[in-house]
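S.K.: Sequence and predicted structure below; questions after.
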Amino acid sequence: MTFSTQQRDALLVAAREAATRAYAPYSKFHVGAALLLGDGSVITGANVENASYGLSLCAETVAVSAILSSGTFRENGGTLEAVAVTGGAPGAAGQGDTVTPCGRCRQILNEIAQIGGTDPMIWCDGGDTVLETRLSQLLPHAFGPANLL
């Protein structure tokens, strides 16, 4: 799938808006993610920290959980087409260094990408620059549902 600059920018705006809803009292690093599905819908998520750090949830994980728990992703033959990720200080997401999905989130995104048979575009917000890559480039030789057959 080919994307326009307007589609990319709209998804980045959605990710920045999601970052404003982050619960990050410990790191003070707000992350937002926006996922574009094949039906055109956009689902967002923000990071949710926990005093027991290992229980914290990344923005991408929150968004994927929302997609899968709603039931509509599979019911509509869902595909993950693109992801935008941003992060930074409260109120300043996307105004610093480029933020990419962590390793765990790359695996989480890979799971739903494989369900729909896609290799989604990933836009990583860095303020003045946007890193554009495919999930397969961020997570080469990925392990997923197909490996369990």
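M.R.: Yep, it's here.
S.K.: only C-alpha atoms for contact and neighbour calcs from this point on.
M.R.: OK.
S.K.: just checking, next helix/strand downstream of the helix or strand containing Val62?
M.R.: Element membership for Val62, per DSSP states H and E: helix 59-70. Moving toward the C-terminus from helix 59-70, the next helix or strand (DSSP H and E) is helix 72-75.
S.K.: what's the following helix or strand past that following helix packed up against?
M.R.: Downstream of helix 72-75, the first helix or strand assigned by DSSP H and E is strand 80-88. The contact analysis (3 or more C-alpha pairs under 8 Å, 6 or more residues apart in numbering; DSSP states H and E) places strand 80-88 against helix 5-19, strand 30-37, helix 103-116, strand 121-126.
S.K.: So which of those is nearest Gly54?
M.R.: Nearest to Gly54 among the helices and strands packed on strand 80-88 is helix 103-116; the distance by C-alpha to C-alpha comes to 12.0 Å.
S.K.: what's near enough to touch Thr79?
M.R.: Listed by C-alpha atoms under 8 Å, 6 or more residues apart in numbering, the contact partners of Thr79 are Leu37, Gly38, Asp39, Phe73, Ile112, Ala113, Ile115, Gly116, Gly117, Thr118.
S.K.: structure B:
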Amino acid sequence: MNDSQLMAAARAVRDRAYVPYSNFKVGAAIRTESGAVYSGCNVENVAYPEGTCAEAGAIAAMAAAGEYRIAEVAVIADSPAPVPPCGGCRQKLKEFAAGDVRVTMATTAGETLTMTVAELLPGAFTAAHMEAE
């Protein structure tokens, strides 16, 4: 799967987002090291902040399928500039992705910005921080 196909998967799932409060649809697609693609969309809830981000939905689908290593990420939203994952999703992505994994963020108009997981979350908290000396 190439970059444009991964973004197309994110775009397709974005259309299914449940956003009756913000009307801000986001779609995400993850390609794993095996080549499989998992997607997710944001799902809002009237009891803020109980909604689910698109990236978190894609990660949940990936884990539900028994996969745990992200190779690439695509995120798309209808915004003036590419929208980066929120802080919580950056940490979630880091849990399953090496620092050099690319995250391509796009607008529905076609503008893109690509960063690595390490660029999005410098100084990430990892399991190594919990190891006893």
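M.R.: Sure, I can see it. Predicted, not measured: the structure shown is a model, and the values here were computed from it.
S.K.: related to what we said a few turns ago, I'd like the helices and strands packed on strand 80-88 of the first structure as JSON lines, with distance to Ala51 of the first structure and mean neighbour count appended.
M.R.: Listed next are these as JSON lines, based on distance: least, C-alpha to C-alpha, whole Å; neighbours: other C-alpha atoms under 10 Å:
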{"stretch": "helix 5-19", "distance to Ala51 of the first structure": "19", "mean neighbour count": "21"}
{"stretch": "strand 30-37", "distance to Ala51 of the first structure": "16", "mean neighbour count": "28"}
{"stretch": "helix 103-116", "distance to Ala51 of the first structure": "19", "mean neighbour count": "18"}
{"stretch": "strand 121-126", "distance to Ala51 of the first structure": "27", "mean neighbour count": "24"}
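S.K.: Relative to Pro140 of the first structure, which of those is closest?
M.R.: Using C-alpha to C-alpha, those put helix 103-116 closest to Pro140 of the first structure, at 10.1 Å.
S.K.: burial of the residue mapped onto Val130 of the first structure from the second structure, as a residue count?
M.R.: Correspondence of Val130 of the first structure to the second structure, assessed by TM-score structural alignment: Thr112. Thr112 of the second structure has 16 neighbours, counted by other C-alpha atoms under 10 Å.
S.K.: Equivalent analysis for Thr133 of the first structure, please.
M.R.: The number of residues packed near Thr133 of the first structure is 14, by other C-alpha under 10 Å.
S.K.: quick one: it from Thr100 of the first structure, how far?
M.R.: 10 Å (C-alpha to C-alpha, to the nearest Å).
S.K.: So Thr100 of the first structure sits against Gly88, correct?
M.R.: No. Applying C-alpha atoms under 8 Å as the test, Thr100 of the first structure and Gly88 come out as separate, 11.7 Å apart.
S.K.: Of those two, give the one with the bigger neighbour count.
M.R.: Regarding Thr100 of the first structure and Gly88, a neighbour count based on other C-alpha under 10 Å identifies Gly88 as having more, with 22 against 19.
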